[in-house]
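Asks: coordinates only, sequence not included:
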């Protein structure tokens, strides 16, 4: 049994664990050029180096959340950290690009068990009036991984080798596993039968669409392989929706999407991360190819985008209860659109870097406002018993957004440019950033449907799960 159940420990441990697993979603971006040269990878294989992780992460989140409700959230959280840590060592030991992609997929399995339970355990530890501020801190730390990953990856890849990106997870993971067992109480939720059919259809749909998007430029968008893959993906997702509407215990209850805050928060969050992941995938390579910087130099040049998140997201979390999620989310995504749109116009070979700083700062401020608002809108819109499902849904769509973002923007890049020269890379990078700006605008429009007042009702707040074998009031004290 835990010897200390203070909320501060839960916040610290769940934030660090989330930082670690989310960092690996983007930490390879500044090392992609090094990996491409070291392992002889193509751009398609580089995409799978990122997407193998995020795809397994995304499609298994809901199932992992359901397993945690049944067998214990802390237990699944700990197992996930173990799987992630072992898979990180396998990534570092990979002899070729195929082995690296496979190990990245296993890393995603571990991450899927960590993230939904991190948010559920955190929500359980804080009362409603303190939860938004805690989520703001959580967002600033975990969100820093999304944008700060390129900086860390660049420093590690240039200071040593790209393998150390993964070796560093091993001691951190071991310490976290030990502390979680003694500092976080066990809790469960309503135990439901696993929705195996829903899991299979969701995985098939996502894989079909991503496969078609990645193969489109090479095989041809009208080729039987691409058209068949895209059609199968759409059909599988349609079947998934139909299945979820009919099955007795769905992994994703469609009734929740009747709630405006839940539907709009998830839609805007999906588009937010689509733009972020796709842009980060290309931006780190842009600085290395067009300005001939090393991995660390590319990461440093992205810091105006990164640092704003750490500074502004906690403030945004504190403002949610005062002004509501809608203005923060719409303003944030609009700012991201302005930043990315400006970069699409300015990012040319030979352009002085200082001219790119302001657009990077504007995009970073936008992300910082939008991240905690999207999370809080989604979680705060559901009844108490649905917190696990809401957390799993938000994280699933966040990771799927990342998968589609990399696939979509890489497809635009490949259609318009390539690695042949700085001019060729910029020719593909600029329209890809323009697409990221359009995705951000769509996310702002979706955020406009969130109810205008902040969610402050106790009835709408996430539940405080009852710890196993202990009084609930003691566990959250």
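Replies: Nice, I can see it. What you see is a predicted model, and the numbers here were worked out from it, not measured in a lab. Numbers count the residues shown, from 1 in each chain.
Asks: CA atoms for contacts and neighbours, from now on please.
Replies: Will do.
Asks: The closest residue to residue 337 other than its chain neighbours: neighbour count?
Replies: Excluding its sequence neighbours, the residue lying closest to residue 337 (C-alpha to C-alpha, 6 or more residues apart in numbering) is residue 437, at 4.2 Å. Using other C-alpha atoms under 10 Å, residue 437 is surrounded by 29 other residues.
Asks: May I ask which helix or strand encompasses residue 437?
Replies: helix 422-447 (DSSP states H and E).
Asks: buried sites along the following helix or strand past that helix?
Replies: Scanning forward in sequence from helix 422-447 by DSSP H and E, the next helix or strand is helix 472-475. For helix 472-475, burial by neighbour count (16 or more other C-alpha atoms under 10 Å) applies to 472, 475.
Asks: adding another structure so you can compare the two:
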């Protein structure tokens, strides 16, 4: 191999490393504070509602802004937006180290979500615009695998830090990582849409409102109930904003997102598949972390380590799956992957208070196989379905689908778990002393804390509460698993099969947006 070829290969590997490290950081940050919430509450005095927004403020900002952030990257430069996003992320992560109080923490996490929104679409669009087509799908597979395991890495990393230091160490780690990656980001090639169309402000506002309102409705539903006026109003307003966004984009000369893309079978299937994957993943993570800690009695670090085996199958299959999609079409990995996830959820619905780690390990491994099969092909279908030069917007659609799916998954799982717990615990609540009914009826964690203080005589009540929790977990896994199996069939029928004579479909063309292709890219202009 020549020196030039070797240098080129090294440069490509560096681009992939930086992009995947950056997206791993912002995804890990979504789940990093799960294990730290009890300590945050005790040190800052945060209420349960405030703790919810410590986590959700980040997700909400990320979901709202990821689409306009992708368009900004196409127009002004993806490397520039990536570096700016990492700087914002690093600074906001450091704020809790100097400013106390739950409101400062919520504000800092929300600002971190803004930085993450700039980072996420930039990482994928940098890969798709900087790599030759023959290497792009492998890079997308690595990226998708990294995103898939990002939340597990966040839980694992925070568990390790919490084992030795306070929750503030998580902020330190995220701030330092953000600075290091911002410096590294300055060394990769710049790329942008050569046409540099005018930014679509009305599309950006209506799109952010649609996503934001839907996410708020999903996040508030577990606490308020799905029929609460605030939840219903947010959901209806979100749908109305979504309709307005579609009408604006259909009329815009340079739309933020051509909504006709969703009619393309590959693009539409990929978007739906990505949303389902994150809906299931984050919904299950919320359930399983509680199962490990409340039923099996694991410490935060052990809970994180118990989920670590999911990483290997997901990463390995994410690299192989794009090849399967190229050979057999999007239909096979989508249907097979989602069906595998559905089977894993049904197996998890059979857990009991007597289950061991082995009982839960095999369903988790099966689920990681399903996610590994379906993740990368879905992302590749979204990227391939977008017009040339719109890599940032394609990446943003991919990321927005993930964030909305994650928010709905957390809300749906939480609501089903709470409803199942209440259904069973309400049967014995009249026999519980009035002074402890509140904690017992609220959650298994509250019930176990109360019964531990009472002593051995409260063991029957603890067992009833554990059984009520498992009833809610059964219902959540059973409903999610059944729904995913149905969706696997629907998307399998809708997804395009194997391409025989060239592409089955093409994205809507716009000759004015045809990019200037140069040495590094296959769809956008790049610069050193």
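Replies: Received the coordinates, thanks. Fair warning: this is a prediction, and the values are worked out from it, not measured in the lab.
Asks: quick one: TM-score?
Replies: Remark: TM-score between the superposed chains equals 0.89 [TM-score structural alignment, normalised by the length of the first structure]; 473 aligned residues with a C-alpha RMSD of 3.0 Å.
Asks: just to revisit the earlier point, give the other helices and strands that the helix holding residue 437 of the first structure contacts.
Replies: helix 260-290, helix 325-346, helix 387-416 (3 or more C-alpha pairs under 8 Å, 6 or more residues apart in numbering; DSSP states H and E).
Asks: can you pull the contacts of the alignment partner in the second structure of the residue nearest to residue 337 of the first structure?
Replies: Under the alignment (TM-score structural alignment), residue 437 of the first structure pairs with residue 481 in the second structure. Counting by C-alpha atoms under 8 Å, 6 or more residues apart in numbering, residue 481 of the second structure touches 341-346.
Asks: Neighbour-wise, which one of these leads?
Replies: Neighbour max across the contacts of residue 481 of the second structure (other C-alpha under 10 Å) = residue 341, 31 neighbours.
Asks: Which position in the first structure pairs with that residue?
Replies: In the first structure, residue 341 of the second structure lands on residue 336 (TM-score structural alignment).
Asks: Wait, its match touches residue 366, no?
Replies: Yes - in this structure, residue 336 of the first structure is within contact of residue 366 by C-alpha atoms under 8 Å, at 4.8 Å.
Asks: Distance-wise, check residue 352 of the second structure relative to residue 413 of the second structure.
Replies: Here residue 352 of the second structure is placed at a distance of 18 Å from residue 413 of the second structure (C-alpha to C-alpha, to the nearest Å).
Asks: These two: which is more packed in?
Replies: Each of residue 352 of the second structure and residue 413 has its neighbours counted (other C-alpha under 10 Å); residue 413 has more, 27 against 18.
Asks: and the more buried one, what pairs with it in the first structure?
Replies: Under the alignment (TM-score structural alignment), residue 413 of the second structure maps onto residue 409.
Asks: Contact partners for its match?
Replies: 278-279, 432-433, 435-436.
Asks: can we see that at 7 Å?
Replies: 278, 432 (C-alpha atoms under 7 Å, 6 or more residues apart in numbering).
Asks: got it, and residue 160 of the first structure?
Replies: No contacts exist for residue 160 of the first structure under C-alpha under 7 Å, 6+ apart.
Asks: can you tell me which residue in the second structure aligns to it?
Replies: Alignment note: residue 160 of the first structure maps to residue 165 in the second structure; criterion TM-score structural alignment.
Asks: how far away is its match from residue 158 of the second structure?
Replies: Residue 165 of the second structure is 10 Å from residue 158 of the second structure, by C-alpha to C-alpha.
Asks: Between those two, which contacts overlap?
Replies: Joint contacts of residue 165 of the second structure and residue 158 (C-alpha under 7 Å, 6+ apart) do not exist.
Asks: residues of stretch 400-415 of the second structure that come out buried?
Replies: Within stretch 400-415 of the second structure, the residues that count as buried by 16+ other C-alpha under 10 Å are 400-415.
Asks: Under a three-state scheme, what state does the residue mapped onto residue 356 of the second structure from the first structure occupy?
Replies: Under the alignment (TM-score structural alignment), residue 356 of the second structure pairs with residue 352 of the first structure. Under the three-state scheme (DSSP: H, G, I helix; E, B strand; the rest coil), residue 352 of the first structure adopts coil.
Asks: residues in contact with stretch 64-80 of the second structure?
Replies: So stretch 64-80 of the second structure is contacted by 81, 114, 117-118, 121-122, 126, 185, 190-193, 196-197, 204, 208, 211-212, 256, 390, 392-393, 395-397, 399-400 (C-alpha under 7 Å, 6+ apart).
Asks: secondary structure element for the nearest residue to residue 403 of the first structure once chain neighbours are set aside?
Replies: Leaving aside its sequence neighbours, residue 403 of the first structure sits nearest to residue 51 (C-alpha to C-alpha, 6+ apart; 5.5 Å). Per DSSP H and E, residue 51 of the first structure falls inside helix 43-71.
Asks: Please pull up the equivalent of residue 62 of the first structure in the second structure.
Replies: Taking TM-score structural alignment, the alignment pairs residue 62 of the first structure with residue 67 from the second structure.
Asks: got a list of what the closest residue to residue 320 of the second structure other than its chain neighbours touches?
Replies: Among residues not flanking residue 320 of the second structure along the chain, residue 141 sits closest, at 7.5 Å (C-alpha to C-alpha, 6+ apart). If you count contacts by C-alpha under 7 Å, 6+ apart, residue 141 of the second structure has them with 318-319, 322, 376.
Asks: I would like a PyMOL command selecting only the buried ones among the residues you listed, please.
Replies: A single PyMOL command is used to select the members of the contacts of residue 141 of the second structure judged buried by 16+ other C-alpha under 10 Å:
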select buried, resi 318+319+322+376
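Asks: Closest one of the contacts of residue 141 of the second structure to residue 305 of the second structure?
Replies: residue 318 (21.4 Å; C-alpha to C-alpha).
Asks: How about the secondary structure of the corresponding residue of the first structure for the closest one?
Replies: Aligning on TM-score structural alignment places residue 318 of the second structure opposite residue 313 in the first structure. Secondary structure, three-state DSSP: residue 313 of the first structure is helix.
Asks: Compute the number of surrounding residues for the closest residue to residue 313 of the first structure other than its chain neighbours.
Replies: Spatially, and ignoring its direct neighbours in sequence, residue 313 of the first structure is nearest to residue 368 (4.6 Å; C-alpha to C-alpha, 6+ apart). If you count neighbours by other C-alpha under 10 Å, residue 368 of the first structure ends up with 34.
Asks: Checking my notes, residue 368 of the first structure in a helix, right?
Replies: Yes - Residue 368 of the first structure sits within a helix when classified using three-state DSSP.
Asks: Fine, thanks again, bye for now.
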